[in-house]
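> Got a predicted model here, sequence first, then my questions.
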Amino acid sequence: MNRRTTALTAAVALAASLALTGCSSDGDKPELKVSGAFMPQPVMDMAGGFLTITNGSGAADKLTSVTSPISDDVTIHETKDQKMVEVKSFDIPANGELKLERGGNHIMFMELKTKPKQGDKVSIELHFEKSDPIKVDVPVEAANHNPQQH
C-alpha cells in the first residue's frame, strides 16, 4: 500500500508540475506589436529606421538585432550626449514600450544596396531574445519626416 501511495503521489506531483509549467510558459511569453515604423529617404548610402515596439504582457524581452535585404550591415544604436553608440540590445519592458526615434535610439542601415525613395517600403525583420522574429514593411518617408514635430 505504501509503495502504491508513493507512486500515485509522484505521478500527481509530476502531472501538476507539467501543467503549471505549461501555464506559466504561456504567461511568460512577451506580446510584441510594432507601430509607427518609418525610414527617412536616404541622402547617402546609409539610412536610419524608427519605430515603436509595444509589449502587452508581463514578460520583458530584448530587441537583439535587425536584418534587411537592403543592407548586410544593420545595427542598433543609442544616442548619448549627441553621439551614436552601437549597442547589442535594447530592453523592451514588461507592459511597456521601446521607442526608436529621431535624436534617440534607432536602427542604422549602412552601405545600402539600393536607395529607396519616398513612397517605397523597406522590408526588415526584428529579432528578439525571447519572441519570434517580426517582419515589418517600413514606409520610406521624406528625408525630413519627423512625426514628433506634428
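Perfect, thanks for sending it.

> going forward, measure contacts between C-alpha atoms and count neighbours the same way
Fine.

> Let's check: the centremost residue of the protein is which one?
What sits nearest the mean C-alpha location of the chain, by CA atoms, centre = their mean, is residue 63, with 4.1 Å.

> does that one really touch residue 91, like I thought?
Yes. Checked against CA atoms under 8 Å, the pair residue 63 and residue 91 is within contact range at 6.5 Å.

> ok, the residue nearest to the centre of the chain - contacts?
Shown here is residue 63, whose contacts under the criterion CA atoms under 8 Å, 6 or more residues apart in numbering are 89, 90, 91, 92, 126, 127, 128, 129.

> next up, a second structure to put side by side with the first:
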Amino acid sequence: MIAPRRGEALYVAGGVAVLGLGLWMWALGRGPAASDAGARPRLRVTGAYAVRVSASTEVSAYLTARNTGGGADRLIAVRTDLSPIVMMHRGLENAMVAVDSVPLPARRTVSLTPSGLHVMIMQPRRAVRVGERVRLTLLFSRSDPISVGAPVLAPGDRPPDG
C-alpha cells in the first residue's frame, strides 16, 4: 500500500473540512430563522385616490398597502404618466419631509394619508379634473410593481373605502 505524501494529506483534510463546514451552513440555513428570512411579501393596494392641492397644480395621492405575506418589503417609488416628478412625503406639523422609501412590514397595513405619509405628483403635464382617474404604478424593493387607478376627488370629499 502506498502512503499519501504529506502535502496530499493536508489537501484532502482541508477539502473535507470545507465540505463539512458547507454542510453545516446548509443545515443551519434550513432552520426556522432562514425560512423567515426567505419569506415573501404579499402586497395588495386598495383605497387609492388623488386630490388636486388647492391653490397649486400639484396633486396628492393616498392609498392603503396591505402586506399579508411573511416577508417585509419597501415602497421605493411611484410613477405616473401625469408627471415625471413624483415624490413620497411625510407630513410633520406644518411641513412636508421627503422620504426615500416606505417600509411595508410583514403582516401589516400601511396607510398613506393626508396627515402622514403621502405621494406628491409635482408639476403635472396637464390639469386634473375631479372624477377622472390617475394611473399610479407603485414600485417595491422585492415585489412586482402594482398599478392602480386613483379617482381624483375635490378637496374635502370623502375618500373611497379601502
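Perfect, thanks for sending it. This is a predicted model, so every value here is computed, not measured.

> that older thread, leaving out chain neighbours, which residue sits closest to the residue nearest to the centre of the first structure?
The spatial neighbour of residue 63 of the first structure that comes closest, neighbours along the chain excluded (CA to CA, 6 or more residues apart in numbering), is residue 128 at 4.6 Å.

> buried ones in stretch 36-48 of the first structure?
By neighbour count on 16 or more other CA atoms under 10 Å, the buried set for stretch 36-48 of the first structure is 37, 38, 39, 40, 41, 42, 46, 47, 48.

> Most widely separated two among those residues?
37 and 46 (17.0 Å; CA to CA).

> Show me the buried residues of stretch 36-48 of the first structure that map onto strands.
37, 38, 39, 40, 47, 48 (DSSP state E).

> Do you have the strands of the first structure handy? List them.
Remark: strands of the first structure, listed N- to C-terminal, are 32-40, 47-55, 61-67, 73-80, 83-87, 90-92, 97-100, 106-110, 121-128, 134-141; assignment by DSSP E.

> Please dump those strands into CSV; it should also carry distance to residue 17 of the first structure for every row.
Putting the strands of the first structure into CSV (distance: least, CA to CA, whole Å) gives the following:
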stretch, distance to residue 17 of the first structure
strand 32-40, 28
strand 47-55, 28
strand 61-67, 25
strand 73-80, 39
strand 83-87, 38
strand 90-92, 29
strand 97-100, 32
strand 106-110, 42
strand 121-128, 28
strand 134-141, 31
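
> Relative to residue 15 of the first structure, which of these is closest?
Distance to residue 15 of the first structure, taken as CA to CA, is lowest for strand 61-67 among the strands of the first structure, at 29.1 Å.

> Give me the mean distance between that closest one and the second structure.
Mean deviation of strand 61-67 of the first structure relative to the second structure after superposition (mean CA distance after the TM-score superposition for the first structure): 0.5 Å.

> residues in the second structure matched by that strand, start to end?
Residues 73-79 of the second structure are where strand 61-67 of the first structure aligns, with TM-score structural alignment as the criterion.
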